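In: just the structure for this:
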Amino acid sequence: MKWKSVIPGVLVLAAVIATGLYSLRATQPPPGVALQPDKAAVVQRGAAIYQAQCAACHGAQLQGQPNWRERGADGLLPAPPHDASGHTWHHPDEVLFRLTKHGVATEARIPDYKTAMPVYEGVLGDEDIIAVLSWIKAQWPADIRERQERINAEHLKSRAGS
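Out: Alright, predicted model coming up:
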């Protein structure tokens, strides 16, 4: 076997593996994604970004769109509320971050999932996404925040075990 004929194949294989590892890393949130609903500057910045990027669909008061659990004529679900009546708080911080940054189709691993929710990767930086989600979380009543923190703790515990 001549090594000169094998080397190009090995280099291509190495490039494919490196690309795959990079894309896997690129879909992971930055280390330690944690929302900061108690940091006034972060929440204030998040409020401004939310109004500019999210309120048109999710509502200025986080109320979402009517009939948000029923697909419209276009086959899309309306924007859900992000207040205590919605399901946003049922997700850990990390999942909320990934849903916002990479989109529902990527997070749910359903490539052809149709949604009106834009993917914010390339639109908002990680700190901006965390700020928006921190503002949303800051609006929840104390009991809902406590329940979501327990969800966070369980999620982190399950990740540590895997």
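
In: hey, let's count contacts and neighbours off CA atoms from now on
Out: OK.

In: from residue 154, how far off is residue 160?
Out: Separation of residue 160 from residue 154 (CA to CA, to the nearest Å) stands at 10 Å.

In: the more surrounded of those two?
Out: Neighbours per residue, other CA atoms under 10 Å: of residue 160 and residue 154, the larger number sits with residue 154, 13 against 8.

In: my read is the more buried one is in a helix, agree?
Out: Yes: using DSSP: H, G, I helix; E, B strand; the rest coil, the assignment for residue 154 is a helix.

In: Proceed likewise with the subsequent sequence, for comparison:
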Amino acid sequence: MKQVVAVTAAAGVAAAAYHWLARSDPPDAGILPYRDPQAVALGEAVYLDNCASCHGADLQGEPNWQDRDSDGYLPAPPQDESGHTWHHPDAQLLDITRRGVAEVVGDGYRSRMGGFDGVLTEEEMLAVLAYIKSRWPAEVIARHNQINSQAGD
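Out: From the prediction side, this is the model:
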């Protein structure tokens, strides 16, 4: 009887631990293939060709990216963990990449980042975002996965 209770208790602890781990870092949260080396390699090449001129070769963004310039535009933000990209779920990041910031935000918002629909394929857009995500520290990736889980991606 004691063995049955011990095994049952151990199973309950293991199940609780698994549930907690699964909630804190869902293994398949989101739609970005950031764990796929081929997708990440494609994303790096596409990023360097299409995004690095504004967002920087090292994802660092433009200087003073939080301050509007003399024309009223915000400079390109960093795509690394110091920026706010990881605060948005995958579906929203893909929508921004596809349609552009101004189109997604609406209400007359102005942005120099236009959409890449018709320029990049869906696979290329997902790969770029996967490359960006793959460069974040593990704790930022885990938090971003939580954001995706809460958003239903």
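
In: what's the TM-score here?
Out: Scored by TM-score structural alignment, normalised by the length of structure 2, the superposition of the two chains gives a TM-score of 0.78; 125 aligned residues with a CA RMSD of 1.5 Å.

In: next, the buried residues of stretch 110-126 of structure 1.
Out: Buried residues in stretch 110-126 of structure 1, counting neighbours by 16 or more other CA atoms under 10 Å, are found at 115, 117, 119, 120, 124, 126.

In: what is the end-to-end distance of that stretch?
Out: Stretch 110-126 of structure 1: ends 23 Å apart by CA to CA.

In: ranges for the helices of structure 2?
Out: Using DSSP state H, the helices found in structure 2 span residues 2-24, 37-50, 52-55, 90-99, 101-105, 122-134, 138-151.

In: let's have the ones you listed in CSV, adding distance to residue 63 of structure 2.
Out: Converted to CSV, the helices of structure 2 look like this (distance: least, CA to CA, whole Å):
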stretch, distance to residue 63 of structure 2
helix 2-24, 33
helix 37-50, 18
helix 52-55, 10
helix 90-99, 21
helix 101-105, 19
helix 122-134, 19
helix 138-151, 22
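
In: tell me the angle of the longest helix along structure 1 relative to helix 93-102?
Out: For structure 1, the helix with the greatest residue count under DSSP H is helix 3-26. Between helix 3-26 of structure 1 and helix 93-102, the angle comes out at 110 degrees (axes from the mean of the first three to the mean of the last three CA atoms, to 10 degrees).

In: please tell me which residues of structure 2 helix 3-26 of structure 1 aligns onto.
Out: Alignment note (TM-score structural alignment): helix 3-26 of structure 1 is unmatched in structure 2.
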